[in-house]
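Chemist: model this:
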Amino acid sequence: MDSFNRENSAWCITDGSAGMVSQVKGLALAMKLDYTLKEVKLNFPWNILPVGIVPILSSAFSNLFDFKKTNPPKFIITCGRKSVYLSLFLKRKYKNKVVTIHIQNPKSKFDEFDAIISPKHDKIDLPNSYTTNLAINHISENLIKSEMEKFSDVISFDDRPICLVLLGGQSNNYKFDEVELERLIERIKNIKKNQEIRFFFLFSRRTEKKIIDKINTEFNKSDIVWSDTKSNPYLALLGFSKYIICTSDSVSMISEAIVSMKSVYVFRLSSVKSKNRIEDFNDFISSAGLVRKLENKLNEFKHDYINETAIIASKLRNKFK
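Modeler: The predicted structure is shown next:
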């Protein structure tokens, strides 16, 4: 990035997780920016503490050399807790030379960001904040079509419609143990009794091995349990599938499924918290008709979701000309 148009460039910074990368990348693409994906790496104790408890020093970062530029890009787009530290550090260093945009709730120092984009369930209403119903993401019709072409010779087809099953994992908000898995397996088996559908299972990096092994045991002979770690047909299957089932633990995963404009069903895991913001998100998208609760039959349905990523990107472009 030694020769670049600074005014039209961005660093997109996350902890490397797929959901967060999708969000920063999606915003940069929608803003028509030349972007570089970067990963922040924190030292102890910053890597375990919430923002605001200890000062943000250069020693907080083990890879600060990745961000040393006399002429940085105009836009710093970040997502997630770890990147909050770096966004604040870079803003204090470069001041008005950079525009900092944070995706998700930074939970601290709200007024030090030029813009904050957060989902409705975070309940942030500030002069510099923008609210979305779904998570910002990089999913588009053209991207899905391109991936479908790549995997058209890899994925075998028959007369049965495809249902993509996206499995998350145990988290601070949800249980995903053997009991929850048995509930999901029973639900899918009931659907298979009622309908001729081919299920295609994909896993997130949080999915435990015992969950993957059990799904393999139950469905590997009759359906497709993807195990090739060198290629990922996820985006292609957003296009090939007629139905999508998501576990309820990932806002990003569910949002991307909705944006594909397919019929999305959510399997509600048991919450481990009495106040769970992701439950608020799942309640909202259900009441808005964007998804349906997973029962014993799948029906095709339509919704009128409008791409919020493009709308927010346009507002930010106009504000920070």
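Chemist: Please make it C-alpha for all contacts and neighbour counts, starting now.
Modeler: Fine.
Chemist: Contact partners for R198?
Modeler: By CA atoms under 8 Å, 6 or more residues apart in numbering, R198 lies in contact with R160, P161, I162, C163, D223, I224.
Chemist: hey, where'd the helices end up in the stretch 151-300 of the chain?
Modeler: Counting by DSSP state H, counting those that start in this stretch, the stretch 151-300 of the chain has helices at residues 178-194, 209-219, 234-240, 251-259, 277-287.
Chemist: I'd like the ones you listed as TSV, with mean neighbour count and distance to T36 appended.
Modeler: Converted to TSV, the helices of the stretch 151-300 of the chain look like this (neighbours: other CA atoms under 10 Å; distance: least, CA to CA, whole Å):
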stretch	mean neighbour count	distance to T36
helix 178-194	14	38
helix 209-219	14	32
helix 234-240	22	21
helix 251-259	22	21
helix 277-287	17	30
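Chemist: mind checking which of the ones you listed is nearest K297?
Modeler: K297 sits nearest to helix 178-194 of all these, at 5.1 Å, using CA to CA.
Chemist: now that closest one, how far from the chain's geometric center?
Modeler: Here the centre of helix 178-194 is set off from its chain's centre by 25 Å, with CA atoms, centre = their mean, to the nearest Å.
Chemist: try stretch 86-100
Modeler: On CA atoms, centre = their mean, the centre of stretch 86-100 falls 25 Å from the chain's centre.
Chemist: Just give me the neighbour total for E147.
Modeler: Counted with other CA atoms under 10 Å, residues neighbouring E147 total 19.
Chemist: Between helix 251-259 and the helix or strand where it lies, find me the angle.
Modeler: In this structure, E147 sits in helix 141-151 according to DSSP states H and E. In terms of direction (axes from the mean of the first three to the mean of the last three CA atoms, to 10 degrees), helix 141-151 departs from helix 251-259 by 90 degrees.
Chemist: buried sites along helix 141-151?
Modeler: The neighbour-count check on helix 141-151 (16 or more other CA atoms under 10 Å) flags I144, E147, M148, F151 as buried.
Chemist: Who are the packing partners of it?
Modeler: If contacts are counted by 3 or more CA pairs under 8 Å, 6 or more residues apart in numbering; DSSP states H and E, helix 141-151 sits against helix 234-240.
Chemist: now the helix it packs on, how far from the centre of its chain.
Modeler: With CA atoms, centre = their mean, you get 15 Å for helix 234-240.
Chemist: what's the neighbour count on G19?
Modeler: Neighbour count of G19, defined by other CA under 10 Å: 22.
Chemist: List the residues that contact the closest residue to it other than its chain neighbours.
Modeler: Leaving out its chain neighbours, the residue that sits closest to G19 by CA to CA, 6 or more residues apart in numbering is S252, at 5.5 Å. Applying CA under 8 Å, 6+ apart to S252 gives the contacts G19, M20, L134, A135, I136, N137.
Chemist: One more sequence to fold, the one below, so I can look at both together:
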Amino acid sequence: MGAGRRDRGVTPIPSPSPLSIWVVSDGRAGIENQALGLAEAVKRLTPAEITIKHIRWRPVFDRLPSALKTAAMLDPASDPIAAPWPDLWIATGRATLPLSTRVKTWSAGKTFVVQTQDPRWANHRYDMIIAPAHDGLSGDNVFEITGSPHRITAERIAEVAPAFADRIAPLPHPRVAVLIGGKSKAFDLPAEHAADLADRIAA
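Modeler: Take a look at the predicted model:
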């Protein structure tokens, strides 16, 4: 009873707020998944709320250099980029660079800015760059990884594996899965090239 009276004056320590994470891209799956995969990896380590932001520039401004673009030039169909700012900003793709390089200022230093891939512009203005080793990028703010960030986990594989069981079961062991990006503005992956890659991997 006495202990109960003493406890009445104790103020509970509030739980820390979840980390606020924005995943910013132009919405293309191969681009967005890199930033989203990284955000999901962070969320597995600490409580976090992930918000996906798709942005694009008005056509008349799209080809301007990143240094000349401002948020006012965003297409009205873009998701809003405005306060309250996130704790963690994770972005991928050329379209996000004009925003990634400014969000630290807009947030008065609150937001930690992460850019995946090699930005190839103003690299010193990001808190961290997550770059694939094959880009050969170096710097105090560069974290080099093999390949690209992605959303594949052991749990996700186990969840979807039954849907492919009949197709996978006849395949010989050992089995190797390789994910290769498809056609883009800069690169092509014709069917014959894909088949050749498969044969070389199998060999």
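Chemist: Need the TM-score from the superposition.
Modeler: Remark: TM-score between the superposed chains equals 0.73 [TM-score structural alignment, normalised by the length of the second structure]; 179 aligned residues with a CA RMSD of 3.0 Å.
Chemist: Show me where the stretch 1-150 of the first structure has its strands.
Modeler: Along the stretch 1-150 of the first structure, counting by DSSP state E, counting those that start in this stretch, strands occupy 9-14, 34-39, 75-79, 99-103, 115-119, 129-132.
Chemist: could those be laid out in TSV, adding mean neighbour count?
Modeler: Below are these laid out as TSV (neighbours: other CA atoms under 10 Å):
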stretch	mean neighbour count
strand 9-14	25
strand 34-39	17
strand 75-79	27
strand 99-103	24
strand 115-119	22
strand 129-132	18
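Chemist: Tell me how far the residue most central in space within the second structure lies from P80 of the second structure.
Modeler: Residue closest to the average C-alpha location in the second structure (CA atoms, centre = their mean): A35, at 0.4 Å. In this view, A35 of the second structure and P80 of the second structure are 18 Å apart by CA to CA, to the nearest Å.
Chemist: Please apply the same query to S20 of the second structure.
Modeler: Going from S20 of the second structure to P80 of the second structure by CA to CA gives 15 Å.
Chemist: now swap in W89 of the second structure and tell me
Modeler: If you measure W89 of the second structure against P80 of the second structure using CA to CA, the figure is 14 Å.
Chemist: Ok, T153 of the second structure next?
Modeler: Taking CA to CA, one finds T153 of the second structure at 30 Å from P80 of the second structure.
Chemist: Likewise for T92 of the second structure?
Modeler: From T92 of the second structure over to P80 of the second structure the distance is 17 Å, taken as CA to CA.
Chemist: thinking again about what came up before, just to confirm, what residue in the second structure is aligned with the residue nearest to G19 of the first structure?
Modeler: For S252 of the first structure, there is no aligned position in the second structure, judged by TM-score structural alignment.
Chemist: Determine the number of other residues adjacent to the residue nearest to T70 of the second structure when sequence neighbours are not counted.
Modeler: Excluding the flanking residues, the one nearest T70 of the second structure by CA to CA, 6+ apart is P98, at 6.9 Å. By other CA under 10 Å, the residues close to P98 of the second structure number 18.
Chemist: ok, P98 of the second structure touching L64?
Modeler: No. With contact defined as CA atoms under 8 Å, P98 of the second structure does not count as touching L64 (10.4 Å).
Chemist: So what does V40 of the first structure match up with in the second structure?
Modeler: Aligned against the second structure - with TM-score structural alignment as the criterion - V40 of the first structure pairs with I55.
Chemist: pretty sure its match is touching V24, no?
Modeler: Yes. Using CA under 8 Å, I55 of the second structure is in contact with V24, at 7.2 Å.
Chemist: who touches both of these two?
Modeler: By CA under 8 Å, 6+ apart, I55 of the second structure and V24 have these common neighbours: T96.
Chemist: Tally up the residues packed near the residue nearest to H138 of the first structure when sequence neighbours are not counted, please.
Modeler: Spatial nearest neighbour of H138 of the first structure, chain neighbours left out: G26 (3.5 Å); criterion: CA to CA, 6+ apart. By other CA under 10 Å, the residues close to G26 of the first structure number 22.
Chemist: G26 of the first structure matches what in the second structure?
Modeler: So G26 of the first structure corresponds to G37, using TM-score structural alignment.
Chemist: And the equivalent of R28 of the second structure over in the first structure, how close does it get to D125 of the first structure?
Modeler: Here R28 of the second structure is matched to S17 in the first structure, going by TM-score structural alignment. Using CA to CA, one gets 27 Å for the distance from S17 of the first structure to D125 of the first structure.
Chemist: and the nearest residue to S78 of the second structure once chain neighbours are set aside, what is it in contact with?
Modeler: The shortest distance from S78 of the second structure to any non-neighbouring residue, by CA to CA, 6+ apart, is to I55 (4.5 Å). I55 of the second structure makes contacts with V24, S25, D26, G27, L74, D75, A77, S78, D79, A95, T96, as judged by CA under 8 Å, 6+ apart.
Chemist: so stretch 88-98 of the first structure corresponds to what in the second structure?
Modeler: Under TM-score structural alignment, the match for stretch 88-98 of the first structure is residues 101-111.
Chemist: For the matching stretch, buried residues please.
Modeler: Within stretch 101-111 of the second structure, the residues that qualify as buried by neighbour count (16+ other CA under 10 Å) are T101, V103, K104, S107, T111.
Chemist: so who does the first one touch?
Modeler: I take that to be T101 of the second structure. Here T101 of the second structure is in contact with A122, R125, Y126 (CA under 8 Å, 6+ apart).
Chemist: Narrow those residues to the ones also in contact in the first structure, please.
Modeler: With both residues aligned by TM-score structural alignment, their matches' CA atoms under 8 Å, the contacts of the contacts of T101 of the second structure that the first structure also has are R125, Y126.
Chemist: List just the nearest of the contacts of T101 of the second structure to V60 of the second structure.
Modeler: Using CA to CA, A122 comes nearest to V60 of the second structure of the contacts of T101 of the second structure, at 23.2 Å.
Chemist: Not counting its neighbours along the chain, what's nearest the equivalent of that closest one over in the first structure?
Modeler: Using TM-score structural alignment, the equivalent of A122 of the second structure in the first structure is K109. Once flanking residues are discounted, K109 of the first structure sits nearest to G52: 7.7 Å by CA to CA, 6+ apart.
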